[in-house]
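Engineer: no sequence on this one, just coordinates:
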């Protein structure tokens, strides 16, 4: 997992709502340790949105008590392509090639095009 650096994009401006691991765990019905494992296994991604904050998970990665469908596969593709969590989150929330952000497409069950574009980056 990456940490904040001054050269990093301002993720706080890209991602509106963030969850600490306890909040994410509560929404998923798991322990914070399981959230840590999910981040390690690229089922979720976490980054520090501010220089003075710890690692957090974008709230948009969770929907109806589950990880958004297609997100783990997309994160794996991005990580295999050399992206770290911070870069993956940035891409998921800013890619202008889709109608809307990739996270919006995933949340609307339109993940095939998102994954195809991510594979093209790798």
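Structural biologist: Now that the structure is in, tell me what you want to look at. For clarity, every value in this text was computed on a predicted model and none was experimentally measured. Numbering: from 1, shown residues only.
Engineer: switch to C-alpha atoms for all contacts and neighbour counts from now on
Structural biologist: Will do.
Engineer: Run a quick neighbour tally on the residue lying closest to residue 67 once chain neighbours are set aside.
Structural biologist: Spatially, and ignoring its direct neighbours in sequence, residue 67 is nearest to residue 61 (5.9 Å; C-alpha to C-alpha, 6 or more residues apart in numbering). Using other C-alpha atoms under 10 Å, the number of residues around residue 61 comes to 23.
Engineer: got the contact list for residue 61?
Structural biologist: 44, 67, 68, 71, 103 (C-alpha atoms under 8 Å, 6 or more residues apart in numbering).
Engineer: now swap in residue 56 and tell me
Structural biologist: Contacts of residue 56 by C-alpha under 8 Å, 6+ apart are 18, 19, 20, 21, 46, 47, 48, 49.
Engineer: Next up, a structure to set beside the first:
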């Protein structure tokens, strides 16, 4: 887990995510259940949190849910998925998450789909 904690610069505990998105905590739990977002336990207090980069301009990054689905279909577990999203790739440049935030969904989905082969 510490690898993920080091890769992600900022984490939002679930109540903070609800506030950032202006939704109820119940809706946050629904997003987790729907696999629209991935949460993991981080920090010394082991609090369920999501990467702050999942939020852009007060909303979830638009292409996140579909990208998570592609990675899950490729057999990635939650922690592996987060490592993939937040690990720098010289061919991008940057991380896949940075590319998603910049609107480069097609390129990232193509790369994610190729992981299952």
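Structural biologist: Ah, there it is. Please read all numbers here as calculations on a predicted model, not as lab measurements.
Engineer: TM between them?
Structural biologist: Superposed pair, TM-score by TM-score structural alignment, normalised by the length of structure 2: 0.90. Supporting alignment: 115 aligned residues with a C-alpha RMSD of 1.4 Å.
Engineer: just to revisit the earlier point, so which of the contacts of residue 56 of structure 1 sit within strands?
Structural biologist: Using DSSP state E, the members of these that fall in strands are 18, 19.
Engineer: Can you add neighbour count and distance to residue 91 of structure 1 and give the contacts of residue 56 of structure 1 back as a markdown table?
Structural biologist: As requested, the contacts of residue 56 of structure 1 are arranged in a markdown table below (neighbours: other C-alpha atoms under 10 Å; distance: C-alpha to C-alpha, whole Å):
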| residue | neighbour count | distance to residue 91 of structure 1 |
| --- | --- | --- |
| 18 | 20 | 16 |
| 19 | 18 | 19 |
| 20 | 17 | 21 |
| 21 | 21 | 22 |
| 46 | 27 | 13 |
| 47 | 24 | 13 |
| 48 | 22 | 15 |
| 49 | 26 | 14 |
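Engineer: Can you tell me the closest non-neighbouring residue to the alignment partner in structure 2 of residue 31 of structure 1?
Structural biologist: Taking TM-score structural alignment for the superposition, residue 31 of structure 1 sits opposite residue 24 in structure 2. Spatial nearest neighbour of residue 24 of structure 2, excluding adjacent residues (C-alpha to C-alpha, 6+ apart): residue 18 at 5.7 Å.
Engineer: tell me what the strand or helix carrying the one you found is packed against?
Structural biologist: Here residue 18 of structure 2, judged by DSSP states H and E, is contained in helix 14-21. Judged by 3 or more C-alpha pairs under 8 Å, 6 or more residues apart in numbering; DSSP states H and E, helix 14-21 of structure 2 is in contact with helix 25-33, strand 47-51, strand 59-60.
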